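Enquirer: give me the fold of what follows.
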Amino acid sequence: MITRFEELDWQPTPMGDLTLRRRWEPAAGHEIYEVKLGEEYLMSSLFTVAEIALADLGLAVVGGDDLNVLVGGLGLGYTAVAALRDSRVGALAVIDRLDTVIGWHERKLLPVSAELVDDPRTTLVCDDFFEVMRNAPGDDQRAWNAILLDVDHSPRHQLDSTHADLYQAEGLRALDRHLASRGVFALWSDDPPDADFMVQLDQVFDDTAAHVVDFANPVTEGMSSNTVYVGRSRR
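Expert: Take a look at the predicted model:
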């Protein structure tokens, strides 16, 4: 018998109750994993194309080898694992504000958890990504060749209002201090390309682009799309 719904974990957090569940999705014909914060759906393993594209599109424009990569937002782990599949990546750190999410992967509750945590290149860090970016990098910190961010729904729709400053030119300049020379910043968004955000991005980065990532949606039996923004440091 197929289990229609199984709650794998539930934890209270400062942002609300966080739930990880596994359920059967009839439209897809297989089990999927979902994360909810309160009554809001954060992510689903039914839709991972754009999360993977965030890593692929960001790293595609990074030159060199032995890359030092930072992922902001662990989630179900698909962006981080996609980055690890690039053989040029020498080290990968993932920052997530919620130790509960890190614990899910350390307990290997999710489909890609083992691939993520068993890779010696991986470091999982419980911290506030946005606060880390606001602060100047430490003298002993190696600069990042790529920073891949997937936390908020979009630059306009944040999970926490304290994140808003990063999506303005001043916040993007603070983030740029953490990038290596000609390093790349890439951002996932659930919304269509945002002209106002592109203005902010263009003030700080070169070679900016808003990639529309289309994918099949078995629930609507149509197509859906996300956006991946990419920019290269001018330094």
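Enquirer: switch to C-alpha atoms for all contacts and neighbour counts from now on
Expert: Will do.
Enquirer: list the helices and strands the helix or strand containing residue 114 packs on?
Expert: Assigned by DSSP states H and E, residue 114 belongs to helix 113-117. Other helices and strands packing on helix 113-117, by 3 or more Cα pairs under 8 Å, 6 or more residues apart in numbering; DSSP states H and E, are helix 78-84, helix 99-106.
Enquirer: columns distance to residue 177 and mean neighbour count on top of the ones you listed, output as CSV?
Expert: Formatted as CSV, the helices and strands packed on helix 113-117 follow (distance: least, Cα to Cα, whole Å; neighbours: other Cα atoms under 10 Å):
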stretch, distance to residue 177, mean neighbour count
helix 78-84, 22, 23
helix 99-106, 26, 18
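Enquirer: what comes up buried for the helix ranked longest in the chain?
Expert: In the chain, with assignment by DSSP state H, the single longest helix is helix 49-60. Buried residues in helix 49-60, defined by neighbour count with 16 or more other Cα atoms under 10 Å: 49-59.
Enquirer: generate a markdown table for those, with distance to residue 27 as supplementary columns.
Expert: Shown next, in a markdown table, are the buried residues of helix 49-60 (distance: Cα to Cα, whole Å):
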| residue | distance to residue 27 |
| --- | --- |
| 49 | 17 |
| 50 | 19 |
| 51 | 21 |
| 52 | 22 |
| 53 | 23 |
| 54 | 25 |
| 55 | 27 |
| 56 | 27 |
| 57 | 29 |
| 58 | 31 |
| 59 | 32 |
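Enquirer: here is the second sequence; please produce its structure so I can put it next to the first one:
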Amino acid sequence: MGEISLRRRYDPEVRAEVYEVKLDEDFLMSSLFTVAERELSHLGLARVASGGDLEVIVGGLGLGYTALAALEDPRVRDLTVIEYSEAVIDWHERDLLPDTVGLAADERVHLACADFFAAAMSDEGFDPERHGRAFDAILLDIDHSPSRVLHSPHAEFYTAAGMRAMAAHLKPEGVFAIWSDDPPEPEFMTVLMEVFTGVQAKRVWFDNPYTQGRSSNTVYTAIRA
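Expert: Okay, the predicted model is just below:
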């Protein structure tokens, strides 16, 4: 997909060090804007009805905010983070990111270097040692949005067929949640409603120091019937 890099710089606009992930020249995420990444976990796990011992998948490690927010839920017993890039996993194992120091060492966390999309649409699923293992929640933050993907093969995942294949790896009443950089997309809502129940799309607003205004991301949540 390209060269992934971690950049640390001092930003005079906010008078603080900023950590950014880029894919070639495409900005993927910044430590300045993490509200929606954390809300992905909070909103997704809030819809899980199970009382405890949750087994959770996070698709995409990035700067680690989604995974760290998931660990705030005391019900989470096992958190598997599927990350395509060995380099990104190495950043966390070396604790290069101050806000998420210790994430990789948490006994509840397993960092797996794998292709989330291939695993999601396979019969085997996310655990090569336990084929067909089901999870309480799948939280996804990789592409810019369902219609703006980082790599063209990802597009198949966002179809009804892709959603059905992924849903097979959720427990009954398990939750799928996904982050998007764009406003809610009616077309993707329709796809989700073909496969899931209780489909919701919530705009998450946050202050933007560069525009001196507010910006938003979207978190979709849906429940396996």
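Enquirer: what's near enough to touch the residue nearest the centre of the first structure?
Expert: By Cα atoms, centre = their mean, the first structure has its centre lying nearest to residue 150, at 2.8 Å. Applying Cα atoms under 8 Å, 6 or more residues apart in numbering, we find residue 150 of the first structure in contact with 51, 71-74, 187-189.
Enquirer: check residue 27 of the first structure too.
Expert: So residue 27 of the first structure contacts 218-219 (Cα under 8 Å, 6+ apart).
Enquirer: in the first structure, which spans are strands?
Expert: Under the criterion DSSP state E, the first structure carries strands at the ranges 5-13, 16-25, 30-37, 40-44, 67-72, 89-96, 122-126, 144-149, 179-189, 205-217, 222-233.
Enquirer: how about those strands in JSON lines, adding distance to residue 114 of the first structure and mean neighbour count?
Expert: Shown next, in JSON lines, are the strands of the first structure (distance: least, Cα to Cα, whole Å; neighbours: other Cα under 10 Å):
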{"stretch": "strand 5-13", "distance to residue 114 of the first structure": "17", "mean neighbour count": "13"}
{"stretch": "strand 16-25", "distance to residue 114 of the first structure": "17", "mean neighbour count": "18"}
{"stretch": "strand 30-37", "distance to residue 114 of the first structure": "15", "mean neighbour count": "18"}
{"stretch": "strand 40-44", "distance to residue 114 of the first structure": "18", "mean neighbour count": "15"}
{"stretch": "strand 67-72", "distance to residue 114 of the first structure": "17", "mean neighbour count": "24"}
{"stretch": "strand 89-96", "distance to residue 114 of the first structure": "15", "mean neighbour count": "20"}
{"stretch": "strand 122-126", "distance to residue 114 of the first structure": "11", "mean neighbour count": "17"}
{"stretch": "strand 144-149", "distance to residue 114 of the first structure": "21", "mean neighbour count": "26"}
{"stretch": "strand 179-189", "distance to residue 114 of the first structure": "24", "mean neighbour count": "24"}
{"stretch": "strand 205-217", "distance to residue 114 of the first structure": "26", "mean neighbour count": "17"}
{"stretch": "strand 222-233", "distance to residue 114 of the first structure": "26", "mean neighbour count": "20"}
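Enquirer: any idea what residue 213 of the first structure aligns with in the second structure?
Expert: Matched by TM-score structural alignment, residue 213 of the first structure corresponds to residue 204 in the second structure.
Enquirer: same deal with residue 63 of the first structure?
Expert: So residue 63 of the first structure corresponds to residue 49, using TM-score structural alignment.
Enquirer: how many residues are close by that match?
Expert: Using other Cα atoms under 10 Å, residue 49 of the second structure has 11 other residues around it.
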